[in-house]
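>>> let me see the structure of the following:
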Amino acid sequence: MSSLRETPDVLRYTAFSDDPEGGNPAGIVLDATGLRDEEMLAIAAEVGYSESAFLTAPSGGAAGSGASDAGRAYSVRYFSPKMEVPFCGHATVATAVALGERIGPGDLVFTTRAGIVPVTVTREGGALRATLTSVEPHIEEVSADDLAEALAALDWPAGDLDPALPPRIAFAGARHLVLAAASRERLANLAYDFARLEALMHRLDLVTLELVWRASPEVFHVRAPFPVGGVVEDPATGAAAAAFGAYARELGLVPEATVLTLHQGEDMGRPGVLTVELRADDRRIRVSGTGTRIPA
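All right, here's what the predicted structure looks like:
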C-alpha cells in the first residue's frame, strides 16, 4: 500500500482536549471492512500518530452505516505505526466523539482485542465528552532486575522515585509499568535510551510506561514513553490512565470511590486532561475526556 489515497477515508481527531493542538491525536477509519492486518498497519504508519482505530460492524454490515448505527456496536482494532495494540484509550475517546458527531450522543459498545468496552458520549455545552469503561483491571509486582533495567533505560536514579508510590505493572486493557517521580522536575526531564527501553517493554509485554508525579491527593501529572509503538512519547494515554486508576486503588493510595485528574502532554506542548473515576461497587475504571476534529 503506497498511499492513503488508496485506502478508506482516514479521519483525524484529538482526544482529552477540545483544542486540536492539545491532547493526543488519533487516526480513525470508520469503515475498515475488508482491510487486511498489513493494510491497517500501513495506514497507521502513514498517519504517524501513536495509534489509529479501525472499525467494523459485528453484524457484518458496514461500520458507520445507518443499519449498524441502530445498534451502536462496533468491533475496533488499534494499530500504532509499528504494531497492533490490544486496547487504546485515547483512540477510543476520539472515535466515540467522531461517532457522536455523526449519530448523536448516547451509549456505544466497542468489541476490542482486550474485551468489551462500553463508551458513553454526552454533550457538555458545545463539546462532546466520551467516557469509556475498562475491562477488569489488575496489578502485579515488577522484579527488582526489571525495575533496575527500566530505571537504567530512563537514566533515572532510584533515589528519584517517590517511595510512597511503589513501582507496579498495571493492566486495564493493556499492560503499563507505573513509576512515580519524586519531583515535577524529575518527570519533566525525560530523555531515555529508546532501543533499551523498547527491548525491555517487549520482554515484559508492556504498551507504555506510566510515569507519574503526585501534585495533590487527586491530581497527577503523567508522561508515557511508547517506544514499542514507534513514537518517543504518547501525549495523552487513556489505557494507561485506566491502569493507573486501578493501581492507585489497589495500593490504597486513594479512596475506593473517587475522581482523579491526570494532566498529560504539557511537557510536549500538547496539554490534555484525563478524568479517572473509581467506583466502590465496580472494579472497572472509567476514563473520560473531550475530543475534537483536527482540521485538514
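
>>> every contact and neighbour count from this point should use C-alpha atoms.
Will do.

>>> nearest spatial neighbour of residue 289, skipping sequence neighbours?
In space, and not counting its chain neighbours, residue 289 is closest to residue 16: 4.5 Å by CA to CA, 6 or more residues apart in numbering.

>>> now for the closest residue to residue 133 other than its chain neighbours, how many residues are close by?
Excluding the flanking residues, the one nearest residue 133 by CA to CA, 6+ apart is residue 286, at 4.5 Å. Counted with other CA atoms under 10 Å, the neighbours of residue 286 add up to 23.

>>> distance of residue 286 from residue 274?
As defined by CA to CA, to the nearest Å, residue 286 lies at a distance of 10 Å from residue 274.

>>> ok, back up a step: OK, contacts around the residue nearest to residue 289?
Residues in contact with residue 16 (CA atoms under 8 Å, 6 or more residues apart in numbering) are 22-24, 90, 93, 236, 272-274, 288-291.

>>> before we compare anything, build this one as well:
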Amino acid sequence: MIHPADTTPEVLRYAAFTDAGRGGNPAGVVLDAGGLDDAARVEVAARVGYSETAFVEAGEEKDHFRVRYFSPRAEVAFCGHATIATAVAIAQRQGAGTLHLSTLAGPITVDTEITADGVTATLTSVPTRTRPTRADELDGALVALRWAHDDLDPRYPAHVAHAGNDHLVLAVRERARLAALDYDYAALAALMERHGWTTAHLVWAESPTLFHARDPFPPGGVVEDPATGAAAAAFGGYLRDLGLVGVPSRVTVLQGADMGRPSRLVVDVLAGDERVKVTGTAAPIPPDGPGD
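You can find the predicted model right below:
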C-alpha cells in the first residue's frame, strides 16, 4: 500500500454546513484514496488537522463510492459534515444527483442539488436509536462538563443517541450555560472513551424545532466541533423516539456560533422511517482559508 512518504494525495478542503456562506466545519476530502492504507490515512488526516477527513474509493457504478473517515487520531465509523463535503465535491465534478455511499456505519445515500446558494447535500442516515443514560454516565458527564443536575432541561431527558456513532445528548435550561461551556477535557475524553461516545451533543431549545448546539469531540483530539451531522441525525431520532416533535418534522440545529464558526444543519424527521435526513451546504476553503 502507498504511504504519504511515497506520494502525497490531493486533499480537497471544504467547510460543511455553512450558514449563509459563513462558518461551517472544515473537512478534508481525498477523492482517490484507493492506494492509501490505514496508517497513511491517519497520517494524512493528522497533517490536514481537521476533525475528520473523508477517504473516497470509487465503486463499480458512477454514483457508488466507499467512504471511510479518519480523525487526526483514529478512524471513526461515520462523519456527517465530511459526508456533506464529499458529496458536494463529487457533485461539482460529475453533476448533481443521488450518491450511494458504503461506510463502516452502513449504507448512506446523499442527494445533491444545485441551487442559487450553491450545491446542497442531503444525507439519509442509518436507522437511529436512543436510550436513557445510566446514572453513573450522567454523573460522570456533569462532573466533566462542570455542570449540575439543575442546569439540565427536564423536558429533554439525558440520552445516548445513535446514527452511526453514539452521542451523549444533554439539554440545558439556559442559553447562557451553553455559551459559557468550559469543560474538563481530560475527564470528558476518558469518560467518552470508556463509553464509546463520539461527541457530546449539548443543546438549548429556543423552540421545539430550533436548537443551539455545542459538540465537544475529545475522541478525535478536537476540543469542539463546529458542525456535527452525525450528532444532528442522532438528535433527530432522539426527538422522534421521545415524542418531542411531530412526525414528520423539520428541525434546525445552529452550531458553532460560540466558537466563531456559525453552522446550520437542517434535520428532517421522517414518517414511518427510522432514518433521519440532514441537509447542508458546503463551500471550498481557499488555500489561505481557516483551519479547524
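
>>> which of the contacts of residue 16 of the first structure fall in helices?
90, 93 (DSSP state H).

>>> which helix or strand contains the residue in the second structure that residue 129 of the first structure lines up against?
When the second structure is aligned by TM-score structural alignment, residue 129 of the first structure is paired with residue 120. Element membership for residue 120 of the second structure, per DSSP states H and E: strand 118-124.

>>> post-alignment, that strand versus the first structure, mean distance?
When the first structure is overlaid, strand 118-124 of the second structure sits 0.3 Å from its aligned residues on average, using mean CA distance after the TM-score superposition for the first structure.

>>> which elements pack onto that strand?
Packed against strand 118-124 of the second structure by the contact rule (3 or more CA pairs under 8 Å, 6 or more residues apart in numbering; DSSP states H and E) you find helix 80-94, strand 106-115, strand 276-284.

>>> nearest residue to whatever residue of the second structure lines up with residue 224 of the first structure other than its sequence neighbours?
Using TM-score structural alignment, the equivalent of residue 224 of the first structure in the second structure is residue 215. Sequence neighbours aside, residue 201 is the residue nearest to residue 215 of the second structure in space, at 4.9 Å (criterion: CA to CA, 6+ apart).

>>> tell me who's in contact with that neighbour.
So residue 201 of the second structure contacts 167-170, 213-216, 231 (CA under 8 Å, 6+ apart).

>>> one step back: and of the contacts of residue 16 of the first structure, the nearest to residue 55 of the first structure?
Distance to residue 55 of the first structure across those (CA to CA) is lowest for residue 93, with 13.3 Å.

>>> now the equivalent of the closest one over in the second structure. Nearest residue, chain neighbours left out?
Here residue 93 of the first structure is matched to residue 84 in the second structure, going by TM-score structural alignment. Nearest residue to residue 84 of the second structure, sequence neighbours excluded (CA to CA, 6+ apart): residue 121, at 5.8 Å.

>>> doesn't residue 87 make contact with the one you found?
Yes. Counting by CA atoms under 8 Å, residue 121 of the second structure does reach residue 87; the two are 6.5 Å apart.

>>> where do the helices sit along the stretch 101-250 of the second structure?
135-145, 175-179, 185-195, 229-241 (DSSP state H, counting those that start in this stretch).

>>> turn these into CSV, including mean neighbour count.
Listed next are the helices of the stretch 101-250 of the second structure as CSV, based on neighbours: other CA atoms under 10 Å:
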stretch, mean neighbour count
helix 135-145, 16
helix 175-179, 15
helix 185-195, 16
helix 229-241, 28
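
>>> quick one on the thing from earlier: adding distance to residue 207 of the second structure, write the helices and strands packed on strand 118-124 of the second structure out as CSV.
Below are those laid out as CSV (distance: least, CA to CA, whole Å):
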stretch, distance to residue 207 of the second structure
helix 80-94, 24
strand 106-115, 28
strand 276-284, 19
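
>>> so which of these is nearest residue 39 of the second structure?
Per CA to CA, nearest to residue 39 of the second structure of these: helix 80-94, 19.3 Å.

>>> who are the packing partners of the closest one?
Short answer (3+ CA pairs under 8 Å, 6+ apart): helix 80-94 of the second structure packs on strand 12-16, strand 25-30, strand 53-58, strand 106-115, strand 118-124, helix 229-241, strand 276-284.

>>> which helices and strands does the second one pack with?
I take that to be strand 25-30 of the second structure. Short answer (3+ CA pairs under 8 Å, 6+ apart): strand 25-30 of the second structure packs on strand 12-16, strand 53-58, helix 80-94.

>>> list the buried residues of the helix or strand following that strand.
The element immediately downstream of strand 25-30 of the second structure (helix or strand, assigned by DSSP H and E) is helix 38-48. Using 16 or more other CA atoms under 10 Å as the test for burial, helix 38-48 of the second structure gives 40-46, 48.
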